[in-house]
Each structure stands twice: as C-alpha cells, then as structure tokens.
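J.: sequence and predicted model, in that order:
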Amino acid sequence: MTIQYKICSFLLGSLVLLGSLLPAEAANYQSHIVQNDQLVVTTDEFQVLLTFKSTEAIEVVYQIDGQKQLPSFAIADHNARVAGKVTVADDILEFKTADLTARLKKSPFSVSYYRGNELLLAEEKGFFAHETLRGFRFKLQDDEKLLGTGQRVVGMDRRGQRLPLYNKASYGYTTEAQQMYFGLPAVMSSKKYLVLFDNSASGFVDLGKTEKEVLQFEAVAGRTAYILMAAPTYPKLIEEYVTVTGKQPLPPRWALGNFASRFGYRTEAETRAIVDKFAAEDFPLDAVVLDLYWFGPDIQGHMGNLAWDNKAFPNPKGMISDFKAKGVNTVLITEPFVLSTSKRWDEAVQAKALATDLAGKAKTFDFYFGNTGLVDVFSKEGTSWFEGIYNELAEYGVAGWWGDLGEPEVHPADAIHSIGTADEIHNAYGHRWAELVYQNRLDKQPEQRPMIMMRSGFAGSQRFGMIPWTGDVSRSWDGLKPQVELALQMGLLGLAYTHSDLGGFAGGEVFDKEMYIRWLQYGVFQPVYRPHAQEQIAPEPVLHDQETKDILREYVKLRYRLTPYNYTLAYQNSSTGMPLMRPLFFENEADTSLIANKDSYLWGDAFLVTPVTAAGVKSVPVQLPAGVWLDYWTGKAYQGGKTIEQPTDLTTLPVMVRAGSFVPMVPVVQSLKDYSSRQLELHYYHDKSISQAKGQMYEDDGKSPDSLSKGQYELLTFSAAAKGKSLAFEFNRTGLGYSGMPKQRETMLVVHQMAKPVNALVDGKALSWVNSAAELVAGSAYFDASKQQVLLKLHWDQAKARVVLE
C-alpha cells in the first residue's frame, strides 16, 4: 500500500537542524503574497502560511529556515482550500472569508481571529521556538471555559489545568487522571472556537495553569502549525472540526450489538462454549473478542507470534465460520510489539519492519511481556510486513480488529522511526496504525466496512473508523464515575464511539453485583456494548446469578430493540460529526454553567440518561433541560428547566424521554445478521406543549462502505403537528434505496401520554378500534387506558403516509 504521508513533500527546510533558536524579541512584517489561495507572510524571523480549509477554519503554519517539519496527521484533505480576501491597512493585514477573519498585526507581528466584530482568539506571544521546545501562546478571555484535550478525568471545564500531550496507559484509574491513553492537542472554548495544535510530538497543553490568561501548546519537536475553527453553535463547531480532520465512516451495523469479551478466552472449546451460553440464556450476541491467548498459552513470551496457537485453537477457521453462521463476528487482538522470543522475530528483523536504535539495528527493550521490538508503522517496510499479517488473518474470516497497547505503551525515546524519533511521532503512532489497518481492509475487502478498536490515536483518527475505549479502568464504583466525562470529551473532538469496558476491567476480587448491573445498564445508552474484564470475575452477564441475568437480559434486548434509533445516531455522526452521547450544554449554549455537568447526558435527541454511580441509590438528581420530559419507565411527566430527583431501583436505569421525540424500534433478534425493519414500532412521546415535532430513521444494508457516498440508503422522516384536539403525523422517505430494503413495513405507531381520540385515520380512511393490543392488525387501533397510549397498525409502503388522531 502507498503510505498517505509522503514525507518529502512536507519537509520545510533541512531535516537535520533541530536546534534552531528564534530570538526572544518580536518579529516584524516584511512582505506578503497570495499563491494558490494561500497567504504567505514573510517576517524578519519566519514565514507564516495561512490557508482557509473552509469558510470557518484556517490552518496557520509557522516555519523557520532549517527547522524540521513533520507532516500534518490531523488534516484529512490537504488539498482543501477556500479563497480568502486580503485587505491591507497601515499596520494591519486582513485575510478573511464571509465567516472568519484573521487580522495580522504587522509590528510586532501577531494574529487575532474574529467572527464578524467579535474577537474569538488572539495570539499572545504567538509562535515560539527555543532549541528543543516549540509551540504557541494565545490570550484567554476572563469568562471563557475550556473543554477538550481528550481523555482526562479532571472535570469538564479544563481551564486551570496543565496536561501532558503524551499518550500513556493509566492502569486501574478512578476519579482523577491527568494523563491517559488518548490525549488530544485541541481545545474547545465556550466562545465557540476550537484550536488544534497540529503536532504529534511529546509536549504539554497549559490551559491557564501557569499563567491564568494564557493558553499554551508546547512540544519537543514536530510541526509548528495550528488550525483555528469557529462556528455559531457547538454542534456546528464539531461539524467544522470533522470537516477538516475527517468524518467517521459508518461502522458495520453488528458493531452496535452485544459483545462477548474477556481477558481472555484461552481455548477454542472455551470460546465456543461462551457463544453457546449466550444463546442458551436468551441473550442476543453479535461479536466475540479474542484477547492475546489466541496466539499463546500465557501472557509472557508470545506477543508478536500473531498466528493461531493450534494446540489451544485446533480449528480456528471452522470456529469462526460456525460463529459467522450464528451471526457472531470474531474480533482479534493484535499488538505492535514483536518479542525477540516470538516466532516472527527473525522474520520482522529481516523485513526491516521494526523501529531501529541509533546504530540502525532493530531496537530492543524490556517491558512487562518480555524483550521486544516495535513495528515501525510509518515505514514502507513496517507497513508491508504488518499488512501481510492482517491479510493472513482475514483469510480465517476475522471480522474485526482490536489494536491494543498502541500509545505505544512503552516507547523508548531513542527508538528511531522512518520519519523521526519516538518523541516526535509518539502521539500519532496509534493514528497511523489505524490508518494502516483501515486502508488495508478496504483494499482487500472493499465490500465490508472495517471494524477497528484502538485505545490511542491523534486528532482525526475517527476518519479511519477508529472505535476507542477508555482503557484499563478500575472495576469499582470509582471507575464507573468518570466514564460519562471521558466519552463526552472525546465526542466533542470527533471520537464519538469512545466507550468503556462495561463492568470495569482492572482488579476486583469480590463480585459487586450492584455496581456490575449499574455499569451494564449504562452501556445500553453508550456507543459500544462490550463487557470486558480480567477473568477472576466473569465479565459476561450470562455467567452470573439468575437475578443479574434476568435484569440485564432485558437491557441487552432493549439495546437491540433500539437498533434503528442507534443506527440513526451513527448516520448523524458520519454526516455531521454529531456525537452519539451529547452534553447537556448543547441544550442551552448561553448557560455556561451546564458545561460542568458530567453526570447526565443526552443519547441522541430523545433520551436523557443519568447513570447510577454509587451503591444503594434510591434517586438521582437530574438537571432537566427546557421542555417536558417523561420518565421512560413510568411515563410521569416533568417540566424542564430545573433539577429533579428521579426515582430508581436496581431494575431501572434513570432515563428520561423528551416530549416530542420519535423513537423507532424493531423486534429483538438473536444477532443483527437477522436485523430487519419490516416490522417497525414507532414511538411518539406526546405532550400538549408540543405543536410541531420531527424525527428520522436511517436504513441501509449495514455493511457497504459507500452506502452514504452513493446514496444507497433510505432515510425515513416523521413529523407530528398538533392543532386543538387533532394530532397529525406524516411519514415520508428519501434516498435511492439499498439491497434488501423492505418494500413495505408493518408499522405500529405508539403515541404515549395521549387521551383516547374519537377517530384514527390513515390516509383519510378510518381505522377500527379493537379491545386489546393482541387483536391489532393493519387497519386497526387500540387505546390502552392504563398507560394512556394510542396504538395503531398500518402497512406503510414506499409512499407518503398520513395518520390523523382526532
């Protein structure tokens, strides 16, 4: 495969002069030109290249003669440019579009950014480069709050923190962690701008910790560039960010199902038994994940084998085929380390696939798993060798790829990669690894969407279909507590499939039944449903007591019933970058106090979820956004704009539904291989305060990588309009359709919280009323007085349909 990063075209100046020193005094403007829609400004100290990537995003690159520059790993389309208009005054140079203005002060040189007349962000010192330290300084405004920087457990507003920019494992973390698996050099402000330091090297981001009014990015090497984005709302700001850094491709639909996973299944017999156990216990299942025992009998000495241990797994191809016939997809762990004791060591060395030492030999070092080398995923040789392994494994029928330890977990500073030292590219290692796997799978299996789980990466990793998780969290209540914060922060910066090892991973010697149930309940309303843990306590719900199984079975089945709703969230994310889990401050952007809320979140637009994160809780405080909210379990209505206590017990996760929401559901299937929306349940949550409402449902074949780009999908749209005692619905559709699309849907419309109407009409034809839900057939309606629900059935074909209740 051709590596995306063609390094030679990105080197600005010498590759060897790393010790450039920029004098402390400020630079002064000398001249400027516009070339190919790029403004190039020359000062007496450096050049500045300003390029609009859209009307609301600008890339700014500072370069000094002789200073090594690495490529941009963040930018998805390096050729994307939008023309800007240049105006010149005595001491000011402006470069602007209709939405964003860069105002360059000539002497001393500095740049500030405006939306209209509103100042968004201004350089303070701006660019600095001193020996092995380089970066940028910006002025902060007194009242702004700062989010972003990736995985950290420090609170939602991160102003006042100084945080490492160095991806690093955080084993057994709980309620505080400043440095974790997936740091991101990007900050989102309550002033509706986002600034991304496009630098992959080891460094820090200082959000007003050292100097209260200064935001500082610093790194030991790497690219001296940043990207400034602005938008009128937070969702639009995220959309701008993913427009520049790349949108997440749709995952295969099965990735939204239930996973069987642990550390780890040791034999083929054990793996087959657990898959059978899910079916026997009536738990839907779509994937089984094999940790490192698939290539070795114990933890140490085998990493890098990456070939089946035939003693433990005598017939892997047959096993995977049998699972596939049941709708269960096999996901394999791989790591980038090749132990010197592994069967592939000599092969990797001869292929020149490994990072080298300063003498040019394969670099070796010790860590927990043994003496090892590290695949150089940046080199042509390392890429080719690693791809060969993935090609071999794909022949067995493997459907998903789990990249572990990709920070990399151990990365000596004197390890040399094809494009630089370990410290220069450390934070982009998982990013490049994800790209390698993604492109390889698309090349070899162009009819399948890649499924790639990885725990580390860089800005823009979402464009390679990366599904991150929050690492080796403590198996405890304190491990559960920060999971909403971690997922929300990652979703703000494009990594919307960030999820946790449900139930917790690390430690734990005694089964905490309540904590386990609460964590797996929360999992229904997060992007990936994957219990995973060390094996001394079973992570799989099917291996626990009857009460635990009975409670969680209904939650897993609810997850499957919600598939059309959840898949629509995936479509929205791939189209606009909108996270699946959404913070409450999206609801009222003027109220910056909402930024602090890390206890509740929105699952799409319809659901407001508040995980239970402490033992013995009988109610949870819920900060309700404006509008009317209904308790999902009881139907009790609450007026929004205040904090309530929502009752809960062990069987009920605190979930609210927004009045005016449409929630599509389908019958439960054992696996999503058998998914169909031919029988569709469409729930509408009515309230007299809602006069107009809209909803949508996205459908495609669940596997084709180009469904969106080719229009091979169906987008169902729903609307409701209330007038007096009449409530009218319209159903419609757009899109070119897809293979296997239902020609007709038997649709059950369920209208919640509504008094019995006199008439129910479909396309002007009155429906007959029946005496029980069991009697419902197409063309009939039923009123459930105990639940205050109107239920009616209709055959909905490809045409528009209209339903009126009056």
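T.: Everything's here; your move. Treat the numbers as computed from the prediction; the structure is a model and nothing was measured.
J.: going by C-alpha atoms from here, please, whenever you check contacts or count neighbours.
T.: Will do.
J.: from memory S112 sits against L121, does it?
T.: Yes - contact criterion CA atoms under 8 Å: S112 and L121 qualify, at 5.8 Å.
J.: okay, those two: which has more neighbours?
T.: L121 (23 against 19; other CA atoms under 10 Å).
J.: return the residues in contact with the nearest residue to K618 once chain neighbours are set aside.
T.: In this structure, K618 finds its nearest non-sequential neighbour in T648, 5.3 Å apart by CA to CA, 6 or more residues apart in numbering. T648 makes contact with V617, K618, S619, V620, P654 under the criterion CA atoms under 8 Å, 6 or more residues apart in numbering.
J.: and here's the other structure:
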Amino acid sequence: MTYCNPCLAPTEDKPNRRRNMFQEAKTMGILIRDQYGQPYMVPNTAFNVGMLDLTHPDTTTWFKNILWEMADDGIRGWMADFGEGEDPIEAHNRYPELWAKINREFVEEWKASRKAGEDEDDDEIVFFMRAGFRDSPKWGMLFWEGDQMVSWQQNDGIKSTIVGLLSSGLSGYAFNHSDIGGYSGVSFPIVKYRRSEELLLRWMELNAFTTVFRTHEGNKPSCNSQFYSNDRTYSHFARFAKVYNAWKFYRIQLVKEAARKGLPVCRHLFLHYPDDDKVHKLSYQQFLVGTEILVVPVLDKGKNKVKAYFPIGEERPWVACLDRGVILESRQ
C-alpha cells in the first residue's frame, strides 16, 4: 500500500525522482492556473504545490498512467489523499467527486485488464479517501476521517473519530475509519501533543470494530508511541487484529447490505432504537456494528472501566463480552 494525491510539488532539486510530474503537468497545461495563466500554487505544510485541474480532458488519462505504473510495481492499495477543491464557489465540492471518480475508474479498468485465470489473490486493489461530497460514496471505495490530534479530546481526538464515524455513516459514507493513534502531533515549547502508549492501545481497541484496522505513525513518528514500540504494543496490536479478523464473516455481510441499502457498517443506536430517549443523548460513548454488536470503548485517560447502556427494543437478551474490568449496566 502507498500514497498519492492531486497536488504536485516542483522537484527540480530532487535528484532521486523518477519523473518530474510537476513539470509534465505544467507543460501539458493540466494544472489549475491563476489569472496570469501560471500554475496556481497552494501552501501545503512546508512547501507549495500545484493542483491538478481535474476538469481538463487530458488530466484523467495522464494521472491514470501514473496509477498504472504504481500497479505494475506491485502496489495494490493507496491513500488517495487531499482532493479538497480550491475555489469555494466553482469547484470546491465537485473536485473531490472527480478525484474519487478518476481513482475508481482506474481500479475498474485495471481489474478488467486482468487475464482470466491469472493469480486471483493478486486481483484485489483498493484506495481510500478523506475529501468528499454528495457523489463521493458512489466512486470512493473506502474513506477515512482525516488527521485527528493524538489526544483524548472530544473535538479533535479519539472521541471525535466516533462522532465523525457515525455522522458520516448517516450521510452515505458507509465504509469509514480513522488512523489508529491519530495523526497530528505538536511539539511546541509550551504546547505538546504526543501519542502516549495508553492512547494508542485504546485506539487499537476502538478501531478493531470499524471497517478498516490500520495504523499510522503520525506527522511526528519519533514523538509517538507506535505499535512496534515494545512487546506490549506488539501483543496488543496482535490481539485486536485477531478481534478484527474474528468478525470478518459479519463485516462481509454488512458491506453487502451497505451496497444494497446504504446502511453504514458502524451505526448510531437511534437507527435501530428510535423510540429510546436516552439513545438520542449519546454521541461518542457507544455505537452499533450492524445490529448485532454494541461497542462501548474506553476513551478517557487513566480509566479502566466504562458503563454500557443497553437500549430498550427487541426482546432478545444482550450477551456481554467482558474485557479488562468493564461494568455493565442495563435498564432492561
């Protein structure tokens, strides 16, 4: 798995490049241009980039050729990052849809090119995105929630990923997830956000019940606890990778259901318990996977216990799977 985005940086000073894609795109006239006809350069972290003009008829063919090179090199998945349009009126919402469409068309063309009987294990290919609009779920294969802080925060940390997961699910994004451990760290003299081991372990537990179970080193890898940091992080990651694998049969069922009905894999409880007033007050505290799994993660620093609310509805009993000292509380 690798990475790509529609933003091209000048690489004249990079001796190890295979191609100067920025110069190629500039020469072809497929970069977004300013009022003077020059590439419109956009600040991107510590450097400026030119954005591909996805409305230009030559852009799609050019970029698909890059994806073909990736696939020929053995790549079978990528993060199709960015995709946010620059002009808020003309293209901001349309741009991510076009970005998703180009990537999806390539996937379908690549699959169609595979010879019958060729290695079937090599026929799977996937990409995932963060930017989107109305038609993005039509083209995007998977989505992720962008760059949360490596923190316990409700507004931009581990708790916020559940809010984003459930709200996006209600908006048509059936297959979504977050980076295990978060992404954005800060190392200023006064303000510091560094991923603790405890936060990483809790995020592993949470994401074992989302569509994708995927780690990320973050923007400051050396400051963050990683799944490979020590024996405890290794074993915890292995354990919850097994948990993720254990419900694969159900995940496949939910993916097929999503394709038919649009229901998300991870769901807010009010979808199935609309008459329960207490359910409507829940935000990040717990959620459903399909109709059969109720997930109540530990989301606070230094905590080892949570309370689970079992909603009123169907007569069948809930079966509790206790783990690490969970307290279960039911109104039924």
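T.: On my side now, so go ahead. Small disclaimer: the values here were computed from a predicted structure and weren't measured.
J.: ok so, going back, would CSV of the contacts of T648 of the first structure with distance to T717 of the first structure be doable?
T.: As requested, these are arranged in CSV below (distance: CA to CA, whole Å):
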residue, distance to T717 of the first structure
V617, 39
K618, 38
S619, 36
V620, 34
P654, 28
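J.: for ChimeraX, what selects the buried ones among those residues?
T.: Selection of buried members from these for ChimeraX, criterion 16 or more other CA atoms under 10 Å:
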select :620,654
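J.: in JSON lines: the contacts of T648 of the first structure, plus distance to G471 of the first structure and secondary structure.
T.: Shown next, in JSON lines, are the contacts of T648 of the first structure (distance: CA to CA, whole Å; DSSP: H, G, I helix; E, B strand; the rest coil):
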{"residue": "V617", "distance to G471 of the first structure": "27", "secondary structure": "coil"}
{"residue": "K618", "distance to G471 of the first structure": "30", "secondary structure": "coil"}
{"residue": "S619", "distance to G471 of the first structure": "29", "secondary structure": "strand"}
{"residue": "V620", "distance to G471 of the first structure": "27", "secondary structure": "strand"}
{"residue": "P654", "distance to G471 of the first structure": "25", "secondary structure": "coil"}
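J.: from the contacts of T648 of the first structure, which single one is nearest E535 of the first structure?
T.: Checking the contacts of T648 of the first structure against E535 of the first structure with CA to CA, the nearest one is V617 at 27.9 Å.
J.: what does the closest one correspond to in the second structure?
T.: Aligned counterpart of V617 of the first structure in the second structure: K303 (TM-score structural alignment).
J.: so what does M51 of the second structure match up with in the first structure?
T.: That one, M51 of the second structure, aligns with L374 by TM-score structural alignment.
J.: for R251 of the second structure, what is the corresponding residue in the first structure?
T.: Using TM-score structural alignment, R251 of the second structure pairs with N566 in the first structure.
J.: distance of that match relative to E547 of the first structure?
T.: 27 Å (CA to CA, to the nearest Å).
J.: what do you get for L49 of the first structure?
T.: Taking CA to CA, one finds L49 of the first structure at 63 Å from E547 of the first structure.
J.: quick one: which of those two has more around it?
T.: L49 (18 against 11).
J.: hmm, T43 and the more buried one touching each other?
T.: No - under the criterion of CA under 8 Å, L49 of the first structure is not in contact with T43, lying 11.3 Å apart.
J.: which stretches of the second structure form helices?
T.: 21-28, 59-72, 94-113, 136-139, 158-170, 197-207, 231-246, 248-261, 277-280 (DSSP state H).
J.: so for T291 of the second structure, which of those sits nearest?
T.: Of all the helices of the second structure, helix 248-261 comes closest under CA to CA, at 9.6 Å.
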